[in-house]
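# Quick one, structure for this:
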Amino acid sequence: MGPLLKISRLIDAISNLVGRTLIWLVLAATLISAGNAIVRKTLNIGSNAMLEIQWYLYAAVFMLGGGYALLKNTHVRIDVLSNKFSARTRAWVDIGGIVIFLLPMCYLLSVFAWPIVMSAIKTGEVSSNAGGLIRWPLYALVPAGFGLLALQGLSELIKRIAFLRGAGPDPMALPHDPHADSGAAPDAPAAKAGQ
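Below is the predicted model:
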């Protein structure tokens, strides 16, 4: 499990770096939006490119931030059910969700999006708005975002398998969980062996 956990930590570091970088895109989009509004209201000058870059930046945040959301466990989860499961059952449910739903979905969406990206590059597709931006960078966010999400899904899969094998802590342990400090959940084999 050691080499796989190293890969998992590397993927986590990449997701963390991407997530922290995306914060700056929110700031950039906000400043562009404010500047665009000020120029439009005071000088009566507008720019479709400046309007489009705002939603390109927001699209980048949402598309590229999925892996970071999964890493930080801020994604949508049915907590009413999940909180009733033991840590081991929750790990098994997560493994099933990752293998059956998350990874295939990421693969399919990336495969279906890629021809659209390539077509937009070949044709030089541009926004239909006057002065609009090229489209392929926006389209490329789909396979890039789902690629990052798939990588983080792989990392989460490794962590849950390590937990079930007693080679790692419960990845879902909350900071206030008394077992989170010990590195193992109460029903992990390592915790039982120490009792």
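# contacts, neighbours, all on C-alpha from now
Fine.
# Tell me where the chain has helices.
2-43, 48-64, 66-71, 79-82, 87-97, 103-123, 136-164, 189-194 (DSSP state H).
# Of all these, which one comes closest to Ala173?
helix 87-97 (8.1 Å; Cα to Cα).
# same for the closest one, what does it pack against?
If you count contacts as 3 or more Cα pairs under 8 Å, 6 or more residues apart in numbering; DSSP states H and E, helix 87-97 packs onto helix 136-164.
# Report the angle between the helix it packs on and helix 87-97.
Between helix 136-164 and helix 87-97, the angle comes out at 140 degrees (axes from the mean of the first three to the mean of the last three Cα atoms, to 10 degrees).
# Run a quick neighbour tally on Pro115.
12 (other Cα atoms under 10 Å).
# Could you report the separation of it from Met105?
Pro115 sits 17 Å away from Met105, taking Cα to Cα, to the nearest Å as the criterion.
# what's the answer for Ser33, then?
Applying Cα to Cα to Ser33 and Met105 gives a distance of 33 Å.
# likewise Leu27?
Distance from Leu27 to Met105, by Cα to Cα: 30 Å.
# Who has more neighbours out of the two?
Taking other Cα under 10 Å, Leu27 and Met105 do not tie; Met105 has more neighbours (15 against 12).
# Contacts only, for the more buried one.
Going by Cα atoms under 8 Å, 6 or more residues apart in numbering, Met105 touches no other residue.
# To check against the first, give me the structure of this:
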Amino acid sequence: MNALLKLAESMRRALEVVALASGWLLVIMACVTTFDVVARKFGLQLPYTKLQELEWHFHAAIFSLWMGYCYTINAHPRVDTFTEMMSYRRRAWIELAGCLALALPYSALVAYYSLDFVAQSYRLGEQSDSTVGLTHRWIIKGVYAAGLWMVVLGVLSVLLRVIVFLFGEKSEREVNLQIGHVITDV
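As a prediction, the model looks like this:
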């Protein structure tokens, strides 16, 4: 069980490194957005559509590169009103079922087919008219595909923690399992 926990933690740490490093894209996106807004206010004649496309590229990259890590720290959208009165063990069983029946199959399938999505874009030489943003569409599609594979890693990391919690007789704090609420005093 300790090996599973170490593997889960390795996955979470790798996702954290990618997420925190890609967080710097927020600074760049904020600069581009600020420039776009200020230029409009001063009436400068610029290719605003191209600037907005660049902003969307940054937004897509940030979102994609944070998805997997967010799942591991319980910072993803979830409706907990149904489970808030349940015991933590019961929530873990629901998380296990959800990961195995829904999250893992879906995210793995979408991630698998995303590779073909990127490859087709590359083969077609799909391009954007924007010279400000990324001219080759396969790059941003590749970042999104990488983000989908990171979601798979995030789900696997949580799944391993749930398994160790349920079958390894360890506490939620020992496995750093954050489901249904956020542990704030670790």
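# Tell me how the two chains score on TM-score.
Superposed pair, TM-score by TM-score structural alignment, normalised by the length of structure 2: 0.84. Supporting alignment: 178 aligned residues with a Cα RMSD of 2.3 Å.
# still on that earlier bit, a markdown table for the helices of structure 1, including distance to Pro175 of structure 1?
Shown next, in a markdown table, are the helices of structure 1 (distance: least, Cα to Cα, whole Å):
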| stretch | distance to Pro175 of structure 1 |
| --- | --- |
| helix 2-43 | 18 |
| helix 48-64 | 26 |
| helix 66-71 | 15 |
| helix 79-82 | 17 |
| helix 87-97 | 14 |
| helix 103-123 | 28 |
| helix 136-164 | 17 |
| helix 189-194 | 18 |
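# closest one to Leu174 of structure 1 among these?
Closest approach to Leu174 of structure 1 among the helices of structure 1 (Cα to Cα): helix 87-97, 11.1 Å.
# Now do the closest one and helix 103-123, the angle between them.
40 degrees.
# mean offset of helix 87-97 of structure 1 relative to structure 2 (after superposition)
Superposed on structure 2, helix 87-97 of structure 1 shows a mean distance of 0.7 Å to its aligned residues (mean Cα distance after the TM-score superposition for structure 1).
# Grab the most central residue of structure 2 for me.
Met67 (1.0 Å; Cα atoms, centre = their mean).
# Contact partners for the residue lying closest to that one once chain neighbours are set aside?
For Met67 of structure 2, ignoring the flanking residues on the chain, the nearest one in space by Cα to Cα, 6 or more residues apart in numbering is Val151 at 5.9 Å. Shown in contact with Val151 of structure 2 (Cα under 8 Å, 6+ apart): Met67, Gly68, Tyr69, Tyr71, Ser107.
# Neighbours of the second one, how many?
Applying other Cα under 10 Å, we find 31 residues neighbouring Gly68 of structure 2.
# Confirm for me that it is in contact with Leu15.
Yes - between Gly68 of structure 2 and Leu15 a contact is recorded at 6.4 Å, counting by Cα atoms under 8 Å.
# Quick check: neighbours shared by the two?
Joint contacts of Gly68 of structure 2 and Leu15 (Cα under 8 Å, 6+ apart) are Met150, Leu153, Gly154.
# What lines up with the last one in structure 1?
Residue correspondence, TM-score structural alignment: Gly154 of structure 2 in this structure matches Gln152 in structure 1.
# gap between that match and Leu164 of structure 1?
Taken as Cα to Cα, the span from Gln152 of structure 1 to Leu164 of structure 1 is 18 Å.
# Of the two, which one has the most company?
Comparing Gln152 of structure 1 with Leu164 by other Cα under 10 Å, the one with more neighbours is Gln152, at 26 against 21.
# mind listing what the closest residue to that one other than its chain neighbours touches?
Closest residue to Gln152 of structure 1 apart from its sequence neighbours, by Cα to Cα, 6+ apart: Gly67 at 5.3 Å. For Gly67 of structure 1, the contact set (Cα under 8 Å, 6+ apart) comprises Ser15, Gly145, Leu148, Leu149, Ala150, Leu151, Gln152, Gly153.
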